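Novice: 3D model of this:
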Amino acid sequence: MTHAFVALLPVFIVIVLGAVLRRTNLMGEAHWAGVDHVCYFVLFPAIIFKEIAAADFSQIPVWQMAASMVLALMTMFALLLLLRVPLSNMLGINGAQFSSLFQGATRWHTFIAFAIVPLFFGDDALALAAVSAATMTPLLNVVCVIVLSLYANNGGERPSAGKLALVVLRNPFFFSSMGGVLFQLSGLTLPTIGIQVLDMIGRGALGLALLTVGAGLHFGEAAAAKTTVALATALKLLLMPVLMVLALKLFGVSGTPAAVAMLCSAVPTGSGAYVLARQMGGDAPLVANILTFQVICAAVTIPLVLTFLV
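Specialist: Reported below is the predicted structural model:
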C-alpha cells in the first residue's frame, strides 16, 4: 500500500495545489471556469481520440472489458434503485437528495483516472482508460438523466428518447471516443504529425485538470459531512471497485486491462454530476460535498484498492 500511495502522491499534491491557488484568489472564478471548460471540451477529448485511434487493441479483450464495466454499473444501479425507499427513509432524504446520492455512488472522475493510470501502469495504459470512457460515459449520462428526471424536483418531466440522445451526443468524451472507434474500424493509420499535434494538445490536460479538481473542492462543507455523504463515499470508493473486480473475473478479464477498469471504478464521482444536478433540480450542494469528501478519502482508498484488488 505504501508503494501505491507514494506513486499516486503527485496526483493529490497537484489537487491540493489547485485548492490553494483557488483560495489565494491568484486566479478568479471566471479563469477557473475557463480552464475547466477547455479541459473538458478540448484537451481531454484530444487524449481520448488519440489513445483509441492510435492504439493496438489486437491483444486487448475490449468487449469483455466493456461488458464487465457495464455489468458492474448496472449492479450498482439496481442496488440503489431497489433500496431507494428504505435508504431514503433511513437517511431522511428527499428525491433530489437521493439523485445526488445516486450520482455520487456511480459516476467517475475522468480527470483523476486519466492522471493516475499513466503514473501506475505506464502511458500505454491510457488507451485502456479511453476504452473505459467510451463504455461508461454514455451509460452513466443516460441513467443519471433518467434518475434525476424521475426523482429530483418532485419527479419533473420524464426525458424523451430524443433528449437522452442529445445528452449523450453533446458529451465531448462520447463523440471523441466514438470518433476514435470509427477511425480504428476504418483501418487507417493516424499520421505521425496527427499524433504529435494531439499529444501537444493533450499534454497539459492532466495537470490542468487536477488543478481544477482542487479548485472546485469545498473543504468547509466536507468537514461537516453527513451520513448521506459518507454512504455515497463508501459505495463509490469501496463497493464499486469490488463489484468491478467480480464482473471482470466473471468475463475472464485479467492483467493490466482488469487493473485499469478497476481503477476507473475506484476514483471519486465526476464533477459533471454537480452541473447535472444544478440543471435538473437535484441537490447540487450535496453533490459538491460528496465530491470533496470522496477526493479526500481517495488518497487512502485508491492505494488500498490497488494493493488488495489488483
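Novice: rest of the way, CA atoms for contacts and neighbours
Specialist: Noted.
Novice: spatially central, which residue of this structure would that be?
Specialist: residue 108 (2.1 Å; C-alpha atoms, centre = their mean).
Novice: I'd say that one and residue 270 touch.
Specialist: Yes: taking C-alpha atoms under 8 Å as the definition, residue 108 is a contact partner of residue 270 at 4.7 Å.
Novice: what residues are shared contacts of those two?
Specialist: With contacts defined as C-alpha atoms under 8 Å, 6 or more residues apart in numbering, no residue is shared by residue 108 and residue 270.
Novice: go through stretch 131-145 and flag the buried ones.
Specialist: Judged by neighbour count using 16 or more other C-alpha atoms under 10 Å, the buried positions of stretch 131-145 are 131-138, 140-145.
Novice: so which residues of the stretch 101-250 of the chain form helices?
Specialist: In the stretch 101-250 of the chain, the segments counted as helices under DSSP state H, counting those that start in this stretch are 110-121, 126-151, 161-169, 172-186, 192-203, 205-215, 219-223, 227-234, 240-250.
Novice: now the last one: buried residues?
Specialist: Put plainly, it is helix 240-250. Neighbour count says helix 240-250 has 240-245, 247-248 buried, by 16+ other C-alpha under 10 Å.
Novice: who's in contact with the residue nearest to the centre of the chain?
Specialist: 264-270.
Novice: swap in residue 77?
Specialist: By C-alpha under 8 Å, 6+ apart, residue 77 lies in contact with 102, 106.
Novice: could you also give me the structure for this next sequence, so I can compare it with the first?
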Amino acid sequence: MILFETFLHTLEITLPVFAMVFIGLGLRRLGWIDTAFINTASALVFRATLPTLVFLSIVRADLSATLNPGLLGFFALATLAGFVFCWLWAAWRVPYDHRGVFVQGAFRGNCSIVGLALAESLYGDFGLSAGGLLIGVVIVLYNALSVIVLASYQPGEKAGWWMILKDILRNPLIISVFLAIPFAWGEIGLPGWVMTSADYFASLTLPLALLCIGGTLSLGGVQAGRKTALSASMMKMVVLPALCTAGAMLAGFEGRELGLLFLFFACPTAAASFVMAKALGGNARLAANIIALTTLMASITVTLGVFALRTAGLI
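Specialist: I've put the predicted structure just below:
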C-alpha cells in the first residue's frame, strides 16, 4: 500500500510535465498549432520568458541554501565524465560518420525546459532556483562539448571558438543568471508590481515550451530510427542517469540535491542538438530520431527513477 501511494505521488510529479508534451503532439496532429507557431513560441521562451523565470527564481532564492559549489562542481565533472564515456563507447561501437551526433545525443539533456519543469514539480521554489544555477553550468558545457565532438567527425562548416564563446556569453539564460545573483546576494528588492508582472510573463514558460517540444516530435521519424538512435537513447535515458546518480550517492549527495541531480541527468536529449548537428554538417535525421525517442522514453524512465529513489528514501 505504501509503495502504491509512493508511485501515485511520483506520477503526480512527472505526469503533468509529460502530459503537456503529448498534448503538444496531439495539437500538432490536429493542425491547431503549426511550424510557424512553434518557431515563434520557442523563440519567445528562449529569449524572454525562460530567462525571466530563471531570474525570478534566483532573486527569490536564499543563496546560502541554493548556491552549492559542490553541487555545481559535481554536475560539471559528471557531465564531462559522461561525455568522455559516450565518446569512448562511440569509438568502439558506432560507425565513424555517426559518432559525433551519437555522442551529442547521448550526453546533452533538455535541462533548461524538462529538467527545470520536473525540478519545480518536485521541489517548488528550491527546484527552480537551484536548477537555474545548474543551467548556467549546463549551457557552457553542453555548447562547448557539442562543438568539440561534432567538429571532430563532421566535414561540414566549422564553428570558430570565438563565435561559440560569444554565443555563450550572449545566451539569455546565462545573462539572466548573472543579473539575478547580485539581487539575490544583496537582497535587493524590486517593486511589487514589477514582480507580479514578471510572474505573469514567466508563467508562460513551462506550458508553452512543453507544448512546443510535443509539437516538434515526429512519430514517423521514430519509426524510421535505426540501431544507432536506439543505442544513443538508451545511453541517455538509462545508462548515464544510473551511473551519474550512483556517483552522486557515493559522493555524499542526498535529499533534494540528489533528486535535482537525478532529474537533470535523466532529461531527454535537448532539441538544440538537432540545430547544432545540422549547423556542423552532422546527420540531422539521426539527431531528430534521438530527440524523439528520448522524449518518448522519458515519461517512463524518469517516473520509474523518481519512484525508485523515493521508495528507497533517498530523495
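Novice: ok, residue 271 of the first structure - how many residues close by?
Specialist: Residue 271 of the first structure has 21 neighbouring residues, counting by other C-alpha atoms under 10 Å.
Novice: do you know how far it is from residue 252 of the first structure?
Specialist: According to C-alpha to C-alpha, to the nearest Å, residue 271 of the first structure and residue 252 of the first structure sit 32 Å apart.
Novice: for residue 233 of the first structure, same thing?
Specialist: Distance, residue 233 of the first structure to residue 252 of the first structure, using C-alpha to C-alpha: 28 Å.
Novice: ok, those two, which is more surrounded?
Specialist: residue 233 (25 against 13).
Novice: wait, isn't the more buried one in contact with residue 104?
Specialist: Yes: between residue 233 of the first structure and residue 104 there is a contact under C-alpha under 8 Å: 7.3 Å.
Novice: return every residue with contacts to both of those two.
Specialist: Joint contacts of residue 233 of the first structure and residue 104 (C-alpha under 8 Å, 6+ apart) are 268, 290.
Novice: neighbours of the aligned residue in the second structure for residue 118 of the first structure, how many?
Specialist: Superposed on the second structure with TM-score structural alignment, residue 118 of the first structure falls opposite residue 120. Residue 120 of the second structure: 20 surrounding residues under other C-alpha under 10 Å.
Novice: same thing with residue 62 of the second structure?
Specialist: Counted with other C-alpha under 10 Å, residue 62 of the second structure comes out at 16.
Novice: show me what contacts it?
Specialist: With C-alpha under 8 Å, 6+ apart, residue 62 of the second structure has these contacts: residue 184.
Novice: and the residue mapped onto it from the first structure, how close does it get to residue 192 of the first structure?
Specialist: In the first structure, the position corresponding to residue 62 of the second structure is occupied by residue 56, as judged by TM-score structural alignment. Going from residue 56 of the first structure to residue 192 of the first structure by C-alpha to C-alpha gives 15 Å.
Novice: same check on residue 121 of the first structure?
Specialist: From residue 121 of the first structure to residue 192 of the first structure the distance is 24 Å (C-alpha to C-alpha).
Novice: what about the closest residue to residue 254 of the first structure other than its chain neighbours, distance to residue 215 of the first structure?
Specialist: With C-alpha to C-alpha, 6 or more residues apart in numbering as the measure, residue 248 is the residue that lies nearest to residue 254 of the first structure, at 7.2 Å, once sequence neighbours are left out. Here residue 248 of the first structure is placed at a distance of 34 Å from residue 215 of the first structure (C-alpha to C-alpha).
Novice: list the contacts for the aligned partner of residue 71 of the second structure in the first structure?
Specialist: Mapped onto the first structure by TM-score structural alignment, residue 71 of the second structure lines up with residue 65. Contact analysis of residue 65 of the first structure by C-alpha under 8 Å, 6+ apart lists 248, 251, 253, 257-258, 261.
Novice: who wins on neighbours among the residues you listed?
Specialist: residue 261 (27 neighbours).
Novice: now do the strand or helix carrying it: everything it contacts.
Specialist: Residue 261 of the first structure is part of helix 255-266 when elements are defined by DSSP states H and E. Here helix 255-266 of the first structure makes contact (C-alpha under 8 Å, 6+ apart) with 60-61, 65, 69, 108, 110, 113, 117, 121, 125, 128-129, 132, 236-238, 240-241, 244-245, 248, 302, 305-306, 310.
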